[in-house]
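S.K.: attaching a predicted model along with its sequence, questions to come.
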Amino acid sequence: MDIEENGDSTFPSWISFEFLTKVLSEELKKDVSVTNFEIERAVPKGENYLSILYRVMVEYKDSATRNHAEKYFIIIKTLPESELMKKILTEMDGFQKELYMYTNILPEMHRIIKSAKEKIQQISARCLPCPIENVIVLEDLKHLGFQMAMRKEGLDLEHCKLAVRNLARFHAASMALYKIDPSFADKYKEGLFKECEDEKEKKKSQKDMEDMLYNLAATVEKWEGYEKYAQKLKESTPTMFERMTEIVKPKNNYINVLNHGDCWTNNMLFYYCPKTGKVEDIRFVDFQISRYSSPALDLQYLLCNCPNDEVRFQHKDTLLEEYYFELADYCKAMHLESDLISFEQLKDEFEEKNYLD
């Protein structure tokens, strides 16, 4: 076993030969013997606030044949080290939501897609069986050739097209799942913004948000040329909590879908053709703040956060069309035509969710 120090602590002791043997034996549906494993942090310490990710390479042999060792690559996701982050995650039930997403909802979505479409498009990383609580084990997409895009440069048009199409498939599959089992949506009715019956809790949440936004405005004010945005932030802050709480509610007279909730560049992994370097495929990860509401929430989040400036200002309608045509195609394949809104309705809803205007 290769294990390396990380700060003043080592990796969790429960990531062991026994644990990995149970994971792989159940995943591969045969008895295996783990002969070695190597472990490292999948992202630098402090880069992922709501979880810790470990990358593990496992060497194993078939217990029956004892043939040469093979390798399996996985990601292990656990609760954050910070007690504050643990508290926040517990309050919004984020880790359990994500665990349920990977173990129940996404497999069912992929089953629905498989039954409706000839070509199967995987939305996310696959989840492996896990013998202990509060741990998620995923296939390592990096080993399959997927990687993050350059976040600071912003996504170009081709990356954004892949992203909105994958989002459309995710949304359409959730619509089909709702027809089969509407109760799943109850688990995702609340997220970061929710109505608080306790007035004291509500005031605290509102003050925390206002403090954060005023601090952000003070920082932005120091950036040359961005003074008007700082002023806009200041003006929006007193009503932001109430507006956000209202905006994220599901609508009775509009389609609702399961939103990813945090659909930005760091939660997307892309596959590039080895020969041409052209981006060809995408997977979503990190479903801790998913919620059931309007599809325009995810679209606003993605199109505000991810594109480079050229795409953001010149190709918004193109990307909305890409999303809509993919959504319509999947709705048709899943016999959901009667639930599909028009493109104009989508555009209107998208603008309505533009809460800083």
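M.R.: Looks like it arrived, so ask away.

S.K.: from now on I want contacts and neighbour counts done on CA atoms only, so please keep to that.
M.R.: OK.

S.K.: how many other residues sit next to residue 114?
M.R.: 14 (other Cα atoms under 10 Å).

S.K.: buried residues in the helix or strand hosting it?
M.R.: Using DSSP states H and E, residue 114 sits in helix 106-116. Neighbour counts over helix 106-116 (16 or more other Cα atoms under 10 Å) mark 106-110, 112-113, 116 as buried.

S.K.: farthest-separated two in the residues you listed?
M.R.: 106 and 116 (15.3 Å; Cα to Cα).

S.K.: residue 335: what secondary structure?
M.R.: coil (DSSP: H, G, I helix; E, B strand; the rest coil).

S.K.: so what's it up against?
M.R.: The contact partners of residue 335, taken as Cα atoms under 8 Å, 6 or more residues apart in numbering, number zero.

S.K.: ok, residue 57 next?
M.R.: Taking Cα under 8 Å, 6+ apart, one finds 37-39, 71-74 in contact with residue 57.

S.K.: buried among those residues? Need that as a selection in ChimeraX.
M.R.: Selection of buried members from the contacts of residue 57 for ChimeraX, criterion 16+ other Cα under 10 Å:
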select :37,39,73,74
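
S.K.: what would the contacts of residue 57 look like in CSV with secondary structure?
M.R.: Shown next, in CSV, are the contacts of residue 57 (three-state DSSP):
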residue, secondary structure
37, strand
38, strand
39, strand
71, strand
72, strand
73, strand
74, strand
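
S.K.: which of the contacts of residue 57 sits closest to residue 249?
M.R.: residue 74 (36.0 Å).

S.K.: looks like that closest one contacts residue 137 (just checking).
M.R.: Yes. Using Cα atoms under 8 Å, residue 74 is in contact with residue 137, at 6.8 Å.

S.K.: sorry, back to before: out of the contacts of residue 57, who's nearest residue 130?
M.R.: Distances from residue 130 to those, taken by Cα to Cα, are shortest for residue 74, at 11.7 Å.

S.K.: use this one as the comparison:
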Amino acid sequence: MEHHQNIPEFPEWLDQNIFEEFLKLDFPNFKSINQFDIEQTCGKGENFTTLVLRVKFVVNLKDDSQVTTSYIVKLLPTTLSTRDMISSWKVFDKEKLSYSQYVPHFEQMYAKVNKKSRFGAKYYELTSPKTEEMIVLEDLGNRGFRNTNRQLGLDMDHTKTVLEKLAQLHAASAVYYELNGPYPYLYDRNLCSEEDKFQEFRETQAKSLIDALPHFGAEHLTYALKTYTSRAPDMYQAFAAKFENEFRCLNHGDFYCNNIMFQYDKNGKISETYFIDLQMSRYCSPAQDLIYFLLSSVSIDLKLSKFEYFISFYHSKLIENLKLLQYPKQLPKKRDLHVAIFNHGDWAYPVISLLLPLVLIDPNEKSNMDTLMDQDTEGDKFRNTLFGNPRIIQHYKKILPWAYNRGLFEYKNNQN
């Protein structure tokens, strides 16, 4: 048996024996492992919270033939400071629960009403828990799934396909709640921190953005952004605001293009859409996922000019699926959804100020959690690179005045 190591962060305890039970499950005539390789799945600056590896195998079968296969493995980062912080967020606990319990149940709900709806990769339950936190998933690349170009953003067809699948997920999760009761406390927030470790980072990021406003012809927003950022909480750690009679569901929570994969038919048409990285899900208004996705991942030519249209399209698909699954409460009206977008508009700032620039910049080895959190020279250089990027300047010239004119930089304390 040959073994090749292609990654310096390769954990010593991650060996082929862990995967033998999955190989036997996937290949009933499994005989032995011929070759075992590990490689990183993400390019530089494509993943910020976890170490994502592709574990590749050449497998010997009992009929003396061979097959190749692979799995995706998610681990905590190797940098100790980042590792401890991310571990405290409970993201692995949440993602395991979503993959093992909720997503399969949602899919079964649709199967019962004769609708085929799959939301993501197959999850492999470890029978021998490791001391390290680890998640093993199907490698969707084996079925031709891939991401789109994040810097270009999604076109009309891709955006509508994503919103239709998102509406299915939201509808199933809302019906599940009514039939089975509340989700665990892990789903009350995106990140379940015991303490706010981001305050200094938020202040530095806000200062860098405000200092860069002349790049975008937006100096007139200085006072508004200073006032807003001095009061607004970290939305990733905040408990969801609750409004009377508001429709709520399980949000993906980190819903942007890197966490959406597409499969295409022989003619290049989208045949399937899957969601990955369910580690930050939160039970709240669907406004969170909608704001997050539309502002971060849709092409600049569409995200603002078609914003209301996309909300309306999503609403039509949400109602369609709520009816199909026999949602027992009053159906949310289109007006209700637009009100929710306004009520939860505080999501716009973190998407615009942090997520969008990371989506738009070129791959960069400095684009990681350690650099983002750095308050000294390296962090300052990175932030200057972000806000001086021509692609980011092009977006900000349009999106900053759009957000300001919608009142999205006016903070109102909605926390209960």
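M.R.: That came in fine, so what should we check first? As the structure is a prediction and not an experimental result, all values here were calculated from the model.

S.K.: report the TM-score for the pair.
M.R.: Here the TM-score for the pair of chains, by TM-score structural alignment, normalised by the length of structure 1, is 0.86; 344 aligned residues with a Cα RMSD of 2.6 Å.

S.K.: same for the helix holding residue 114 of structure 1, what does it pack against?
M.R.: In terms of contacts (3 or more Cα pairs under 8 Å, 6 or more residues apart in numbering; DSSP states H and E), helix 106-116 of structure 1 is packed against helix 157-180.

S.K.: the helix it packs on vs structure 2, average offset?
M.R.: With the two structures superposed, helix 157-180 of structure 1 lies on average 1.3 Å from its match in structure 2, counting by mean Cα distance after the TM-score superposition for structure 1.

S.K.: now the helices for the stretch 1-150 of structure 1?
M.R.: 17-28, 83-91, 94-100, 106-116 (DSSP state H, counting those that start in this stretch).

S.K.: which of those sits most buried?
M.R.: helix 94-100 (a mean of 20; mean count of other Cα atoms under 10 Å).

S.K.: same list (the helices of the stretch 1-150 of structure 1) but as JSON lines, adding distance to residue 346 of structure 1.
M.R.: Formatted as JSON lines, the helices of the stretch 1-150 of structure 1 follow (distance: least, Cα to Cα, whole Å):
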{"stretch": "helix 17-28", "distance to residue 346 of structure 1": "41"}
{"stretch": "helix 83-91", "distance to residue 346 of structure 1": "32"}
{"stretch": "helix 94-100", "distance to residue 346 of structure 1": "27"}
{"stretch": "helix 106-116", "distance to residue 346 of structure 1": "23"}
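
S.K.: residues contacting whatever residue of structure 2 lines up with residue 353 of structure 1?
M.R.: For residue 353 of structure 1, the aligned residue in structure 2 is residue 344 (criterion: TM-score structural alignment). By Cα under 8 Å, 6+ apart, residue 344 of structure 2 lies in contact with 241, 285, 287-288.

S.K.: how do these look in structure 1, which are kept?
M.R.: Among the contacts of residue 344 of structure 2, the ones whose aligned partners also touch in structure 1 (both residues aligned by TM-score structural alignment, their matches' Cα atoms under 8 Å) are 287-288.

S.K.: ok so, going back, quick check: angle from the helix holding residue 114 of structure 1 to helix 157-180?
M.R.: Going by axes from the mean of the first three to the mean of the last three Cα atoms, to 10 degrees, helix 106-116 of structure 1 is angled at 90 degrees with respect to helix 157-180.

S.K.: what about the strands in the stretch 101-250 of structure 1?
M.R.: 127-128, 135-139, 146-147 (DSSP state E, counting those that start in this stretch).

S.K.: quick one: closest of those strands to residue 83 of structure 1.
M.R.: Comparing those by Cα to Cα, strand 135-139 comes nearest, at 16.9 Å.

S.K.: mean deviation, that closest one versus structure 2?
M.R.: So strand 135-139 of structure 1 averages 1.0 Å relative to structure 2 (mean Cα distance after the TM-score superposition for structure 1).

S.K.: whereabouts in structure 2 does that strand align?
M.R.: Taking TM-score structural alignment, strand 135-139 of structure 1 hits residues 134-138 over in structure 2.

S.K.: the closest residue to residue 193 of structure 1 other than its chain neighbours: neighbouring residues, count only.
M.R.: Spatial nearest neighbour of residue 193 of structure 1, chain neighbours left out: residue 245 (5.2 Å); criterion: Cα to Cα, 6 or more residues apart in numbering. Neighbours of residue 245 of structure 1 under the rule other Cα under 10 Å: 16.

S.K.: try residue 213 of structure 2
M.R.: Count around residue 213 of structure 2 with other Cα under 10 Å applied: 19.
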